[in-house]
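J.: after the sequence you'll find the predicted model.
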Amino acid sequence: MTDHEVIYFCNVCGNKTVTSLEVPAAPQMAQMEIQCEKCTNKTHLLLTKCPRCKQVVKYFVSDLDFPAEVRNLAKAYLSLIAGIKMKLRDVVEEFNVPVPKKWSVQLECSCGHDYTAELPLPVIAPPAV
């Protein structure tokens, strides 16, 4: 079942794509991808809708592969933490850094409702120290 029609013009070739998407109400947020049928360019979307009035919010529309970027940043973060932990092993007995479980954003709908939308972050095994 779909609830939102998206009309998209490819930023590479200009091809028009019309697609229907099922968009969850906040606090859930969906990661979606539209691929141009003509040139196969991909556009990534983060979508949610107001839990009160159900208006769809396109929070993020980009050629940037958001999930891949989050994974790459998380891996870099974990490597950095592992390096710090290794340098401190003779100084402190225990070194723990809380790792966030989700990414969230505050949104304001045109109906006046303020709400939070969130995405779970990937669980990545820490590098061996």
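T.: Structure received.

J.: only C-alpha atoms for contact and neighbour calcs from this point on.
T.: Fine.

J.: residue contacts, residue 100?
T.: residue 121 (C-alpha atoms under 8 Å, 6 or more residues apart in numbering).

J.: dropping in the other structure now:
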Amino acid sequence: MPKFTMRCFCCVCGKKQEYEFNVPPAPSMIQEEIVCDNCGDRTHVLLTSCPNCGKTFKFFLSDLDFMGEIKQLSGVYVRLIDGIRDSLSDYIEEFNVSVPKKWSVKLSCTCGHDYFAEIPLRQLRTS
């Protein structure tokens, strides 16, 4: 996994920060939490690197635990659909609902390669 240095400024106090991350190639993503050593502000960062050249990385900053929120929302949806299917099992033989397997975002690298980064989502129970 390539190691990258990220330099940024705290969005609360403005202090320059520097972080090092081991960043997986897409489609994998990791989420890290960066903490300002001056004011203690916490920010989540999603990271992935170009699978073609491995020399650049993309990051997404958020105050939300984005990966956790996506997985939690998909989990709630899947539990809801599983519950509906279970409650209808005496009345219907087959109940099919398509559920996305992943959340993805299309990215472009300076090397010219287009690629997708993904977060796997929870799936329905098999009957």
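T.: Arrived safely, thanks for sending. Just so you know, these numbers come straight off a predicted model, no measurement behind them.

J.: for residue 42 of the second structure, see how far away the spatially most central residue of the second structure is.
T.: What sits nearest the mean C-alpha location of the second structure, by C-alpha atoms, centre = their mean, is residue 67, with 4.1 Å. In this view, residue 67 of the second structure and residue 42 of the second structure are 15 Å apart by C-alpha to C-alpha, to the nearest Å.

J.: secondary structure class for the residue in the first structure sticking out farthest from the centre?
T.: Distance from the C-alpha centroid of the first structure peaks at residue 90, with 37.7 Å (C-alpha atoms, centre = their mean). When classified by DSSP: H, G, I helix; E, B strand; the rest coil, residue 90 of the first structure comes out as coil.

J.: same thing with residue 46 of the second structure?
T.: strand.

J.: surely it meets residue 63?
T.: No - counting by C-alpha atoms under 8 Å, residue 46 of the second structure does not reach residue 63; the two are 11.2 Å apart.

J.: so those two - more neighbours on which side?
T.: residue 46 (18 against 11; other C-alpha atoms under 10 Å).

J.: if you skip the residues just before and after it, what's nearest to that one?
T.: The shortest distance from residue 46 of the second structure to any residue other than its chain neighbours is 4.4 Å, reached at residue 31 (C-alpha to C-alpha, 6 or more residues apart in numbering).
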